[in-house]
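# need a 3D model of the following:
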Amino acid sequence: WRGMTSLTHICLLLYRQVVPLPIFTCGGNITGESGVIGSQGYPGVYPPNTKCVWRITVPEEKVVVLSFRTIDLENDNLCRYDYVDVYGGHVSAQRLGRFCGTFKPGSLVSTGNKMLLQMVSDANTAGSGFLAVFSAAHPHERGDQYCGGRLVKPNGTFKTPNWPEKDYPAGVTCSWHIVAPKNQIIEVKFEKFDVERDNYCRYDHVSIFNGAEINDARRIGKYCGDSPPAPVFSEGNQVLIQFLSDLSLTADGFIGHYKFRPKKFSITTTPPPTTTHPVTTRPIPLKYSVALCQQKCKRRGTLHSNYCSSNFVITGTVITAMMKGGSMYATVSIINVYKEGNLAIQQAGKTMSTKIIILCKKCPFIRRGLNYIFMGQVDEEGRGKIAPQHFVMAFKTKNQKGLNVLKNKQC
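This next block holds a predicted model:
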């Protein structure tokens, strides 16, 4: 089942021998009960420096269900260069997702009878683009795969399709957009939870985002497995909860609840970025943190002398870096893993990333966009933790050989 992408290509080649694919152009207005949409020139390489918009309209009282058959766009962890945006309507609609690389999402469902796709490409790397099919369906059919919606009541419930009678179906995406009044935040907790287990939640998973759209930089957590995650609290008055199942294994699913809270509500727990178990955050005691950061900032030892004492060793590019209190919270796009330990690593397509906390924001000092070797410890949430005594240095190609030798070292 994991080889579905290559199988799809084979089926498409066989299909084209019998029924030639239409000639796909840049955007258009499409109406009807069903149809096929492809990037300009598909399956040839899509052109650079383009912006194409497709507006889909199905009959009134129905919703649009969109499924990507193939997707092959320039890969980037944050989809900044070439990407496809899908919106749940034509004007001022919620964005259902942004996609790039070769990761194929589950079905996307609009809240009304309209959907909009927008594909943007820059001047550089390109692929064969995408092929998607859409169909009209009755909204929120019980026992069917359609789910999600906008939730604005002070409290409520959300659950996977088919809950609790049978397992959730394969190949679906559900998005719940929860909106509270501007002076409130949102608490989300799961009563029952059973989603296909994977160490990095690469297949079936639930993601929760601050705000109204799918944005990796604003993701609160990503969850799978059979243990309910710890309660989640939003930063502002909106959250987006996305459930995705791929085309293979399924499980019981989940039922969750949300409620609005005043902004000053005391938050005692926060979730890990990717987890299969609930975790409670243990903040660093202030006195310890201050004492730690008063140490002289100087790199000690060598790659060799620090390797065995480190929980994890990776090379990567810093893609986000944000100050919180006296620490820096960074997202690192991984180049190579030499020692993983309990480090939580997320995967989107072929891109892997992880979260790292620099306990003292200026020691060691890192900059966004640069490559580093990180050696440090892992906290209870699976995040990398770098203190002044740990080893961090700029990564150069010449370091690769030495790191490969260390990878085979017995500690």
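# only C-alpha atoms from now on, for both contacts and neighbour counts.
Noted.
# quick one: secondary structure of Leu406?
Put simply, Leu406 is helix when judged by DSSP: H, G, I helix; E, B strand; the rest coil.
# can you pull the contacts of it?
Residues in contact with Leu406 (C-alpha atoms under 8 Å, 6 or more residues apart in numbering) are His304, Tyr307, Tyr338.
# what's the neighbour count on the first one?
The one in question is His304. Using other C-alpha atoms under 10 Å, the number of residues around His304 comes to 13.
# following the helix or strand encompassing it, which helix or strand comes up?
Per DSSP states H and E: His304 is located in helix 303-307. Next in sequence after helix 303-307, counting helices and strands by DSSP H and E, comes strand 312-324.
# so which bits of that next one are buried?
Of all the residues in strand 312-324, those buried under the rule 16 or more other C-alpha atoms under 10 Å are Phe312, Val313, Ile314, Thr315, Gly316, Thr317, Val318, Ile319, Thr320, Ala321.
# and which of these is nearest to Ile334?
Closest approach between those and Ile334, by C-alpha to C-alpha: Gly316, at 4.2 Å.
# in space, what's closest to the closest one - neighbours in sequence excluded?
Nearest residue to Gly316 in three dimensions, chain neighbours excluded: Ile334, at 4.2 Å (C-alpha to C-alpha, 6 or more residues apart in numbering).
# what about the residue nearest to His90 when sequence neighbours are not counted, distance to Gly106?
Leaving aside its sequence neighbours, His90 sits nearest to Leu116 (C-alpha to C-alpha, 6+ apart; 5.5 Å). Distance from Leu116 to Gly106, counting by C-alpha to C-alpha, to the nearest Å: 17 Å.
# so which residues make contact with stretch 157-168?
Under C-alpha under 8 Å, 6+ apart, the answer for stretch 157-168 is 142-148, 169, 174, 176, 243, 250-258.
# please give me the structure for this one as well, since I'd like to look at both together:
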Amino acid sequence: MWRIYSIFCAWGVLSLTEVCAQSLLGPTFTCGGNITEDSGVVGSPGYPGVYPSNTKCVWRITVPEGKVVVLSFRFIDLESDNLCRYDYIDVYSGHVSGQRLGRFCGTFRPGALVSTGNKMLIQMVSDANTAGSGFLAVYSAAEPHERGDQYCGGRLDKPFGSIKTPNWPEKDYPAGVTCSWHIVAPKNQIIEVKFEKFDVERDNYCRYDYVAIFNGAEINDAKRIGKYCGDSPPAPVFSEGNQLLIQFLSDLSLTADGFIGHYKFRPKKFLTTPEPLTATTPAATTRPIHIFPLYSVGLCQQKCKRSGTVESNYCTSDFVITGTVITAVVRGGSVYATISIINVYKQSNLAIQQAGKTMSTKIIVLCKKCPFIRRGLNYIFMGSADEDGKGKIAPHHFVMAFKAKNQRGLNVLKTKRC
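Purely as a prediction, here's the structure:
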């Protein structure tokens, strides 16, 4: 049972001699606790055995004042779900009302997580059905200025400033890094972010290295503005409120030059003036989703009426799927929806996530009431997908309620050559 620890220490993955020695004797991990040592190991109860069900464990780490907490996961094996709804690990900067640095489940292992102060909170939650060995992580105290090669992120509340990847511009960013910048403006202002240079490992769906930007103060998929990779700087991004969270993640393989970006605070009325709308419109078809409401105003003035049939729209659509609306969040004039997929008949560039046998995708209904979709109902979606894999539904696309009787006709269309 403890052979895994012997290998672990022999490889030198854990540089803490005392910890390795204890591991070889058979360590026991408790459910939560207050931790005040400068460095150590945190693990799920019973690790590496199966973690218990219906459990909530909270670990509060405190290192000396003036230092930050650096947390690195060595193993994660929790019940997998694309939204981490059942068993998951939350990591926060601080102990009370802190910024959430991430939520993790399955076997995905993030890069190093760094607190903005001397405190960090780890919370593990499991439901009635458990599956996996839990997690093992190491933490240590570090000087804030030691962020150059490995650490990055933090809270930014000045009227303007810059963000950049570790090592910029001398060399490529390192592998296995997670950076989170929490930008906070006064309550009557919004935040604009522009990337001056941008080079992040390219992937059609930005699965490996990427920059994700969220409205608010935490990593919340329902509030994600966009996810970016490749070597073309995204168009300017604007927050809806006075807070933005920018996350950069690199996996353990290929790296690239990285990026440098600049932010500044803007008055709330900034987006309602003519000039910014005109300036950002040309990029709307290929870059960040925050722009869609800006150019969809004209679309949404059209009369909303479905035209044609499933058959007549099949070949002109990038993707054709059937699915259940799991979430539908209104932002600006659009609806950002998560769809649990029933069947895929045509995919094209549409990004599809899979967790076990469950598949899901995200689409944007450009005009929030055209077509009008409701959470919990099943639909046939026929739309377009951009180069980042994001599905879009405009008024001229075809969407209708899905019933079992539609299944046969769709199966026939799947074999059709367009």
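# re earlier: gap between the host helix or strand of the residue nearest to Gly316 of structure 1 and the chain center?
Using DSSP H and E, the element containing Ile334 of structure 1 is strand 327-339. Strand 327-339 of structure 1 sits 16 Å away from the centroid of its parent chain (C-alpha atoms, centre = their mean, to the nearest Å).
# that strand vs structure 2, average offset?
Superposing on structure 2 and averaging over aligned pairs (mean C-alpha distance after the TM-score superposition for structure 1), strand 327-339 of structure 1 comes out at 3.5 Å.
# ok, then the element right after that strand?
Defined by DSSP H and E, the subsequent element after strand 327-339 of structure 1 is strand 345-348.
# and that following strand, what does it pack onto?
strand 351-358 (3 or more C-alpha pairs under 8 Å, 6 or more residues apart in numbering; DSSP states H and E).
# got the angle between the next helix or strand after the strand it packs on and strand 327-339?
Tracing the chain C-terminally past strand 351-358 of structure 1 and defining elements by DSSP H and E, one meets strand 371-378 next. Angle of strand 371-378 of structure 1 versus strand 327-339, following axes from the mean of the first three to the mean of the last three C-alpha atoms, to 10 degrees, is 90 degrees.
# centre of the chain to strand 371-378 of structure 1, how far?
With C-alpha atoms, centre = their mean, you get 22 Å for strand 371-378 of structure 1.
# do stretch 74-85 of structure 1 as well
Centroid separation for stretch 74-85 of structure 1 versus its chain: 12 Å, with C-alpha atoms, centre = their mean.
# please name the nearest non-neighbouring residue to the aligned residue in structure 1 for Asn204 of structure 2.
When structure 1 is aligned by TM-score structural alignment, Asn204 of structure 2 is paired with Asn199. Distances taken as C-alpha to C-alpha, 6+ apart put Thr276 closest to Asn199 of structure 1, at 7.3 Å, once the chain neighbours are dropped.
# next one: Ala321 of structure 1
Ala321 of structure 1 sits nearest to Ala330 (C-alpha to C-alpha, 6+ apart), 4.3 Å away.
# under the alignment, what does that neighbour map to in structure 2?
By TM-score structural alignment, Ala330 of structure 1 lines up with Ala337.
# just checking, that match touches Thr327?
Yes: Ala337 of structure 2 lies in contact with Thr327 (C-alpha atoms under 8 Å); the separation is 5.3 Å.
# thinking again about what came up before, quick one: secondary structure of the counterpart of the residue nearest to His90 of structure 1 in structure 2?
Using TM-score structural alignment, the partner of Leu116 of structure 1 in structure 2 is Leu121. Following three-state DSSP, the label given to Leu121 of structure 2 is strand.
# contacting residues for Leu303 of structure 1?
Phe391, Leu403.
# returning to what we had before: between the contacts of Leu406 of structure 1, which is closest to Ser92 of structure 1?
For the contacts of Leu406 of structure 1, the closest approach to Ser92 of structure 1 (C-alpha to C-alpha) belongs to Tyr338, at 45.5 Å.
# ok so, going back, report the distance from the helix holding His304 of structure 1 to the chain centre.
Using C-alpha atoms, centre = their mean, the offset of helix 303-307 of structure 1 from its chain centre is 33 Å.
# now swap in stretch 67-87 of structure 1 and tell me
Per C-alpha atoms, centre = their mean, the centroid offset for stretch 67-87 of structure 1 relative to its chain is 13 Å.
# which bit of structure 2 covers that stretch?
Mapped onto structure 2 using TM-score structural alignment, stretch 67-87 of structure 1 spans residues 72-92.
# hey, where'd the helices end up in the stretch 1-150 of structure 1?
Here the stretch 1-150 of structure 1 has its helices, by DSSP state H, counting those that start in this stretch, at 4-18.
# circling back: the residue nearest to Ala321 of structure 1: neighbour count?
22.
# likewise Arg80 of structure 1?
Neighbours of Arg80 of structure 1 using other C-alpha under 10 Å come to 15.
# just the one 10 residues further on next, same as before
Here the neighbour count serves as a burial measure; for His90 of structure 1 (other C-alpha under 10 Å) it reads 16.
# and it, what does it touch?
Arg55, Lys114, Met115, Leu116.
# how far away is the aligned partner of Thr316 of structure 2 in structure 1 from Arg299 of structure 1?
Aligned by TM-score structural alignment, Thr316 of structure 2 pairs with Ser309 of structure 1. Distance, Ser309 of structure 1 to Arg299 of structure 1, using C-alpha to C-alpha: 15 Å.
# ok, Cys100 of structure 1 next?
Counting by C-alpha to C-alpha, the gap from Cys100 of structure 1 to Arg299 of structure 1 is 38 Å.
# looking at the two, which is more packed in?
The residue with more neighbours, out of Cys100 of structure 1 and Arg299, is Cys100; 26 against 14, by other C-alpha under 10 Å.
# quick one: contacts for the equivalent of the more buried one over in structure 2?
Here Cys100 of structure 1 is matched to Cys105 in structure 2, going by TM-score structural alignment. By C-alpha under 8 Å, 6+ apart, the residues touching Cys105 of structure 2 are Ile76, Asp77, Leu78, Glu79, Ser80, Asp81, Cys84, Asp87, Tyr88, Ile89.
# with neighbour count and distance to Tyr208 of structure 2 as added columns, please give those residues in JSON lines.
Below are the contacts of Cys105 of structure 2 laid out as JSON lines (neighbours: other C-alpha atoms under 10 Å; distance: C-alpha to C-alpha, whole Å):
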{"residue": "Ile76", "neighbour count": "23", "distance to Tyr208 of structure 2": "17"}
{"residue": "Asp77", "neighbour count": "22", "distance to Tyr208 of structure 2": "19"}
{"residue": "Leu78", "neighbour count": "27", "distance to Tyr208 of structure 2": "20"}
{"residue": "Glu79", "neighbour count": "23", "distance to Tyr208 of structure 2": "21"}
{"residue": "Ser80", "neighbour count": "22", "distance to Tyr208 of structure 2": "18"}
{"residue": "Asp81", "neighbour count": "18", "distance to Tyr208 of structure 2": "18"}
{"residue": "Cys84", "neighbour count": "16", "distance to Tyr208 of structure 2": "18"}
{"residue": "Asp87", "neighbour count": "27", "distance to Tyr208 of structure 2": "23"}
{"residue": "Tyr88", "neighbour count": "24", "distance to Tyr208 of structure 2": "21"}
{"residue": "Ile89", "neighbour count": "22", "distance to Tyr208 of structure 2": "20"}
